[in-house]
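Undergrad: Predicted model and sequence below, questions to follow.
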Amino acid sequence: MLDLTKTENVLQTFVKVRGSLKPEEVVFWWSGNVYSVIPGERNRLLFAIDGYNIGRCVAVEGGYQHLMREITLYKDPASSAVLERWDNPFTASQVEVVHVWNDPVNQQYLLHGPYGPFTLPIVPLSEDRLCASLDIMLAYPSALPRAHYPQYSQSDLYQGAELFQFFFSRSAAEDPARDSIPCDISWTRLGPWLPWMEMADRPGSLLYQCSGYKLDGGYAALPEHIRQYVERRHPEYQHAPTAFTRPNETSWTYFKKQLAQRTQT
């Protein structure tokens, strides 16, 4: 019986769910929608999205390092075509779409980290079904301060929330022969306008709602059109990183780099 009151059991279970106890590549795939949330207005569907995360968990002293990179592609919700340009309905201007190419997005899962023992709420949904929740509240100085990026930045503070739920089998988690177990996910994100939308400091936010699962078969099991897009644009996303590095990339830091390249050409 899995005793989820013990820190080491919670950590090992999460690594099995999120990746693998072995340093093998694991891919999570997701899809969903992105909505505008503006005070006093009806929420509007802006984008459909597809994305994946590819990573490997490496055992280190006191826990694991998770070496990852991830992408999300913004699509036309009517045609499902990957967008390269977007007609912004709020500003009546056309903008270049900057997809999510975050490399790395590394994490550490330690028995005793800087904020105390590793903890994660895991609740039963049925006799064999469990749900682990990971609620991440974010508030930190924006990589794009308004004084320097007024067209692309809503605030000097990046403030948002990333809400994850991982659904898995208790019996699979308890099986000592399994290093990695199947998992379904739900992901909700609330955050500011994306820099490339060129919304300046207009009031409002973006709401992401996605679902997905751990792919049996890894990268090769991704839809063909996604693999073709990745291999044409950023073939390194076929594999997880091999070394733990920091800082992590975000949509804001990536856009800042892309903007700097534009001004140099």
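TA: Perfect, thanks for sending it.

Undergrad: drop to CA atoms for contacts and neighbour counts, all remaining ones
TA: Fine.

Undergrad: quick one, strands of the stretch 51-200 of the chain?
TA: 63-75, 85-88, 93-96, 100-102, 107-110, 112-113, 116-117, 122-124, 129-141, 157-169, 184-191 (DSSP state E, counting those that start in this stretch).

Undergrad: Show me what the fourth one is packed against.
TA: This means strand 100-102. strand 63-75, helix 251-264 (3 or more CA pairs under 8 Å, 6 or more residues apart in numbering; DSSP states H and E).

Undergrad: Can you say which of the strands of the stretch 51-200 of the chain is nearest to E224?
TA: Closest approach to E224 among the strands of the stretch 51-200 of the chain (CA to CA): strand 63-75, 14.0 Å.

Undergrad: Buried residues, whichever strand or helix holds E231. List them.
TA: Using DSSP states H and E, E231 maps to helix 224-233. Using 16 or more other CA atoms under 10 Å as the test for burial, helix 224-233 gives 227, 230.

Undergrad: if we can go back for a sec, could you dump the strands of the stretch 51-200 of the chain to CSV with mean neighbour count and distance to K257?
TA: Putting the strands of the stretch 51-200 of the chain into CSV (neighbours: other CA atoms under 10 Å; distance: least, CA to CA, whole Å) gives the following:
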stretch, mean neighbour count, distance to K257
strand 63-75, 22, 16
strand 85-88, 14, 19
strand 93-96, 13, 15
strand 100-102, 20, 12
strand 107-110, 19, 22
strand 112-113, 13, 31
strand 116-117, 12, 35
strand 122-124, 15, 38
strand 129-141, 14, 17
strand 157-169, 18, 17
strand 184-191, 19, 20
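
Undergrad: TSV for the ones you listed, including distance to G212?
TA: Shown next, in TSV, are the strands of the stretch 51-200 of the chain (distance: least, CA to CA, whole Å):
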stretch	distance to G212
strand 63-75	13
strand 85-88	25
strand 93-96	27
strand 100-102	17
strand 107-110	20
strand 112-113	28
strand 116-117	29
strand 122-124	19
strand 129-141	14
strand 157-169	10
strand 184-191	5
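
Undergrad: Mind checking those strands for the one nearest to Y219?
TA: Per CA to CA, nearest to Y219 of the strands of the stretch 51-200 of the chain: strand 63-75, 11.8 Å.

Undergrad: wait, isn't R146 in contact with L157?
TA: No - R146 lies out of contact with L157 (CA atoms under 8 Å); the separation is 9.5 Å.

Undergrad: Go through the helices and strands packed on strand 100-102 and name the closest to L2.
TA: strand 63-75 (18.6 Å).

Undergrad: Use this one as the comparison:
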Amino acid sequence: MVGMKLGRRDAVKLVSAGLALGATSTATLARTRVAAPVAGTPEGRFRSYMMMRAALDERLVIGYVSGSYFGVVGAEVTPLWDVVGATFARYRKRPNGGYDGVTGEIAHFLDPGTGEAAGRFLNPYTGKWMTDPRNNLPPSRLTLLPTLELEVPKLLPGTRFDHVIKVPEVRGDDTWITEVTRVGMPAPPGTPGFNYSEMVTLHARTADLQRTDVARVPCLTSFTNVVDWRPWMDMAGHPGHLTAIGSGRYGVTLKDLPDRWTVATRKQFPAFLDDPGALLDPLWNG
């Protein structure tokens, strides 16, 4: 039953595009240097977005977010658990100037007191213990177009998908780009669907975005989401929803990822610490 099994990571499979700074040399870019497009033009906006959120070449790009989840009933907010996730992606340029991407995620829900991915949480609304299924996001395909549109193949029939990249806000040497994603997943008759929305704001230096000798730039990010109760919380019929806040970076290496993520991943998915690109290989090399 789609409506009962889908969770945040299933919804994010439609939109996830976490990216980062890899080890690819900038020498090739330097030898073929051309003037950067004007920042206020459609071409310039797309280039800035790719350099902040993605990359202009095919390097493995890594990003992370670290934050906390809360339950919301009416106007009352209740702390629930922490979350730390890392995203991995590669992008290949298309003849039309867009990029085909493959992206995946490894995320952990953590006990706020211990910082460990215990896999079980006490539900303060029901008084019952909840078991996190601890399923991580398999790799998925997406396409970023020069029009700042995101295309996702093979959406389930009836899925509502809306993704908007807002016009960059530039003040001196600071540039912000905010993207808003809203996903509604269908469900069988009589069963509630699953809704997931997120708002991500990217921040980079304006001068960095005008460089022609790099494929991406350092980028800070802030994150907020609003999402239905997760099916494994056993909250069917209970009013309210979840929300999360967090912050992180795009443009990091494995050693830059939060220690809590590394510890939890070493316990559950140790092979990916030796070869994080293996998460994407089934689709990237396919």
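TA: Right, received. Where do you want to start? Note that the coordinates shown come from a computational prediction; the quantities given were computed from them, not determined experimentally.

Undergrad: And the TM-score between them?
TA: Once superposed, chain against chain, the TM-score is 0.78 (TM-score structural alignment, normalised by the length of structure 1); 231 aligned residues with a CA RMSD of 2.5 Å.

Undergrad: picking that back up, so which of the strands of the stretch 51-200 of structure 1 comes closest to D3 of structure 1?
TA: strand 122-124 (11.0 Å).

Undergrad: Which strands and helices lie in contact with that closest one?
TA: Other helices and strands packing on strand 122-124 of structure 1, by 3+ CA pairs under 8 Å, 6+ apart, are strand 129-141.

Undergrad: For G3 of structure 2, list the residues it contacts.
TA: Counting by CA atoms under 8 Å, 6 or more residues apart in numbering, G3 of structure 2 touches 185-188, 191-194.

Undergrad: circling back to that earlier point, output the helices and strands packed on strand 100-102 of structure 1 as JSON lines; include the columns distance to V100 of structure 1.
TA: Formatted as JSON lines, those follow (distance: least, CA to CA, whole Å):
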{"stretch": "strand 63-75", "distance to V100 of structure 1": "5"}
{"stretch": "helix 251-264", "distance to V100 of structure 1": "6"}
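
Undergrad: and of the ones you listed, who's closest to R178 of structure 1?
TA: Judging these by CA to CA, what sits closest to R178 of structure 1 is strand 63-75, at 17.0 Å.

Undergrad: ok, and what's touching the closest one?
TA: By CA under 8 Å, 6+ apart, the list of residues contacting strand 63-75 of structure 1 reads 11, 47-59, 81-83, 97, 99-111, 237, 240-244.

Undergrad: now the residues you listed: which count as buried?
TA: Those of these that meet the buried threshold are 11, 47-59, 82-83, 97, 99-111, 237, 240-241, 244, by 16+ other CA under 10 Å.

Undergrad: What lines up with G237 of structure 2 in structure 1?
TA: Using TM-score structural alignment as the criterion, G237 of structure 2 maps onto D201 of structure 1.

Undergrad: What of D174 of structure 2?
TA: Taking TM-score structural alignment, the alignment pairs D174 of structure 2 with R129 from structure 1.

Undergrad: same thing with G193 of structure 2?
TA: Match for G193 of structure 2 (TM-score structural alignment): L157.

Undergrad: can you check G119 of structure 2 too?
TA: Matched to structure 1 by TM-score structural alignment, G119 of structure 2 sits across from E84.

Undergrad: Quickly note the distance from its match to D76 of structure 1.
TA: 10 Å (CA to CA, to the nearest Å).

Undergrad: for the helices and strands packed on strand 100-102 of structure 1, which one sits closest to F167 of structure 1?
TA: strand 63-75 (19.5 Å).

Undergrad: Contacts for stretch 170-178 of structure 1 next, please.
TA: Taking CA under 8 Å, 6+ apart as the rule, stretch 170-178 of structure 1 contacts 1-2, 13, 16-17, 128-130, 181.

Undergrad: Just tell me the aligned range of it in structure 2.
TA: Using TM-score structural alignment, stretch 170-178 of structure 1 pairs with 206-214 in structure 2.

Undergrad: Please compute how far the matching stretch lies from its chain's middle.
TA: 24 Å (CA atoms, centre = their mean, to the nearest Å).

Undergrad: Need the contacts of G3 of structure 2 in a markdown table (columns: distance to H203 of structure 2).
TA: Output for these, formatted as a markdown table (distance: CA to CA, whole Å):
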| residue | distance to H203 of structure 2 |
| --- | --- |
| M185 | 30 |
| P186 | 34 |
| A187 | 37 |
| P188 | 40 |
| T191 | 40 |
| P192 | 36 |
| G193 | 33 |
| F194 | 30 |
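
Undergrad: Identify, from the residues you listed, the entry nearest to R160 of structure 2.
TA: M185 (6.6 Å).

Undergrad: and the closest one, how far is that from D228 of structure 2?
TA: In terms of CA to CA, M185 of structure 2 sits 11 Å off from D228 of structure 2.

Undergrad: which residues touch L137 of structure 2?
TA: 9-10, 13, 104-106.

Undergrad: I'd like to know how many residues surround I165 of structure 2.
TA: By other CA atoms under 10 Å, the residues close to I165 of structure 2 number 20.

Undergrad: Now do the same contact list for it.
TA: Here I165 of structure 2 is in contact with 148-149, 177-180 (CA under 8 Å, 6+ apart).

Undergrad: quick one on the thing from earlier: buried residues of the match of stretch 170-178 of structure 1, list them for me.
TA: So, applying 16+ other CA under 10 Å, buried residues of stretch 206-214 of structure 2: 206, 208-210, 212-214.

Undergrad: any idea what L110 of structure 1 aligns with in structure 2?
TA: Match for L110 of structure 1 (TM-score structural alignment): L145.

Undergrad: Now its match: closest residue in space that isn't a chain neighbour?
TA: G98 (4.4 Å; CA to CA, 6 or more residues apart in numbering).
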